[in-house]
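Enquirer: here are the coordinates; sequence isn't available:
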């Protein structure tokens, strides 16, 4: 493309400042022209208090990236699509599975690109792991995804409300990697959700899956972990152990470290979105969110002590 795609960013919180803004700025095919946020502004672009105000003023805008909490994402995405804008959804793509299907159909009818992004799938170890596992028999998988909620979501109330997902907000990152790298689909068998007495969503969860060949997949998510994060996926195969660490930044196979290059998750996300728009395609994979929904459907709820931020 000779013309840069003009982009509006909606939701200027921690993830937007840490990841979205630098990634857009680094992409030569994108130009950030406007932002919308109730409580924040970005220097050097036009700022609006709501997405409705942004869309009314920025009629020539090409695309909108949504990084606000999932509970409000459906209304925002619907407004952007109705205004003729391509849409990128931060993970999780929505608060429910059905709303994503409604948005996907809106985008298709309008000839617009919708991208349900999973940033952890763009971690440098993921595609190398996927290629290696495609030629091996998987015997078992252990997922250990643990961190300190007070560090990563300080004072954020929306994560504990319905639709906020609780510990599945980071846990869904692990599920996005697992569904990307494993050669066979997985199906949830049982789940246990540990829910503080003063929240709606879990602070920890244990999930047990099985793949279509009978391999077991165990996932342990915990927001009470610290001070060092544990973001690991260990896959036992017919040819040894594959281990993803540091959320996908590090890969080892049979004990040998594999060079996977530098981390560039969000730059890769935006490059992929831009290429989808150029080709007139979509990328909407809801499997990670479907597994979370299944956990809420099948999970045994265990009430634990109240959470104190």
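Expert: Happy to help now that I have it. No experiment lies behind these values; they were computed from the predicted model shown. Numbers count the residues shown, from 1 in each chain.
Enquirer: hey, let's count contacts and neighbours off CA atoms from now on
Expert: Noted.
Enquirer: so where do the helices sit in this protein?
Expert: For the chain, helices defined by DSSP state H occupy the ranges 14-15, 21-26, 51-57, 73-82, 97-110, 126-133, 149-152, 168-181, 265-279, 287-298.
Enquirer: Of all the residues in the fifth one, which ones are buried?
Expert: I take that to be helix 97-110. For helix 97-110, a neighbour-count test (16 or more other CA atoms under 10 Å) marks 99-100, 103-104, 106-107 as buried.
Enquirer: next up, a second structure to put side by side with the first:
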């Protein structure tokens, strides 16, 4: 029988990705939501998380789709109540928060899954397999999108803890840390902060191994999510956020699989069944390092 799960935070990412994945999942039965205003048709709705936990002890798993700022408190309450928890990316505001949640999950004997949806893109596993054992000579990430399209009116992304352009940029970093045969670390960064905002709208990150990432949230027209890695044998490229794979410009055949979010929920089901947790913070470490090493540049004010 599918396990009962509740979805907390019914915003754009929940409606666009989580709800369809859960409705199609053979592993999960979406039986409740918790949100101040959002609802899913045909699903029991709550607006108070504490009251929900008390009223529905039969729901053993909770997926948190809230912005990162309030997520720790919700996750802490859920884990303390003995519920398995899946975290939308990024898993928290800070590394310390997520370390604390991982320790709590271990103490309570429940699963904590810090999910990275871009790692489930169709080309990522194939790119990782191709790069295994090969030397990396360098590479570049170009991750440029329009914040007005993907986060319309969502001011939380520019508040402390919202990460700014690092919110999409961490998707690229989740792929990079998954596919590289050897780890890299940040050496320098430039962060562009709108004069009226607390988080960056653009960033350039330099890593060991001659790798550079360029993130920008001011992209108009075609959106771009590309990762290119140079090796002595060839250049491998992931396009469209990892959906397409090229080797020296030639498109590679891929197993499309179930899709990013269905794959996340299948992984969550497997972790719960085995009694394991998965909390890989490598992408978030690079973001934290960028905030530490970054040279700050003030740019024009931003308004939605």
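Expert: Okay, I see it. Keep in mind it's a predicted model, so treat the numbers as computed, not measured.
Enquirer: hmm, back to that, and which of the buried residues of helix 97-110 of structure 1 is nearest residue 227 of structure 1?
Expert: Distance to residue 227 of structure 1 across the buried residues of helix 97-110 of structure 1 (CA to CA) is lowest for residue 100, with 35.3 Å.
Enquirer: related to what we said a few turns ago, which of the helices of structure 1 sits most buried?
Expert: Highest mean neighbour count among those (mean count of other CA atoms under 10 Å): helix 168-181, with a mean of 23.
Enquirer: Over which residues of structure 2 does that helix lie when aligned?
Expert: With TM-score structural alignment applied, helix 168-181 of structure 1 matches the range 166-179 in structure 2.
Enquirer: Have a look at how far, on average, the matching stretch is from structure 1.
Expert: Stretch 166-179 of structure 2 differs from its equivalent in structure 1 by a mean of 0.2 Å after superposition (mean CA distance after the TM-score superposition for structure 1).
Enquirer: Any idea how far that stretch is from the middle of the chain?
Expert: In this view, stretch 166-179 of structure 2 has its centroid 8 Å away from the chain centroid, taken as CA atoms, centre = their mean, to the nearest Å.
Enquirer: swap in stretch 94-111 of structure 2?
Expert: Centroid separation between stretch 94-111 of structure 2 and its chain, computed with CA atoms, centre = their mean, is 18 Å.
Enquirer: Over to stretch 37-57 of structure 2?
Expert: Distance of stretch 37-57 of structure 2 from the chain centroid (CA atoms, centre = their mean) equals 24 Å.
Enquirer: Between its first and last residues, how far does that stretch reach?
Expert: Its first and final residues considered, stretch 37-57 of structure 2 spans 23 Å by CA to CA, to the nearest Å.
Enquirer: what's in contact with that stretch?
Expert: Residues outside stretch 37-57 of structure 2 that contact it (CA atoms under 8 Å, 6 or more residues apart in numbering) are 9-11, 30-36, 74, 78, 81.
Enquirer: now do stretch 187-207 of structure 2
Expert: Contacts of stretch 187-207 of structure 2 (CA under 8 Å, 6+ apart): 157-160, 162-166, 184-186, 208, 212-218, 290, 293-302.
Enquirer: Now with 7 Å, please.
Expert: Stretch 187-207 of structure 2 is touched from outside by 158-160, 163-165, 184-186, 208, 212-217, 290, 293-302, with contacts defined as CA atoms under 7 Å, 6 or more residues apart in numbering.
Enquirer: Buried subset of the contacts of stretch 37-57 of structure 2 as a ChimeraX selection?
Expert: What follows is the ChimeraX syntax selecting those of the contacts of stretch 37-57 of structure 2 that are buried according to 16+ other CA under 10 Å:
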select :9,10,30,31,32,33,34,35,74,78
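Enquirer: Out of the contacts of stretch 37-57 of structure 2, list just those in strands.
Expert: The strands, defined by DSSP state E, take in 30-34 from the contacts of stretch 37-57 of structure 2.
Enquirer: Quick one: map residue 224 of structure 1 onto structure 2.
Expert: Superposed on structure 2 with TM-score structural alignment, residue 224 of structure 1 falls opposite residue 218.
Enquirer: cool, residue 85 of structure 1 as well?
Expert: Using TM-score structural alignment, residue 85 of structure 1 lines up with residue 83 in structure 2.
Enquirer: Could you pull up the residues touching its match?
Expert: Residue 83 of structure 2 neighbours (CA under 7 Å, 6+ apart): 60-62, 110.
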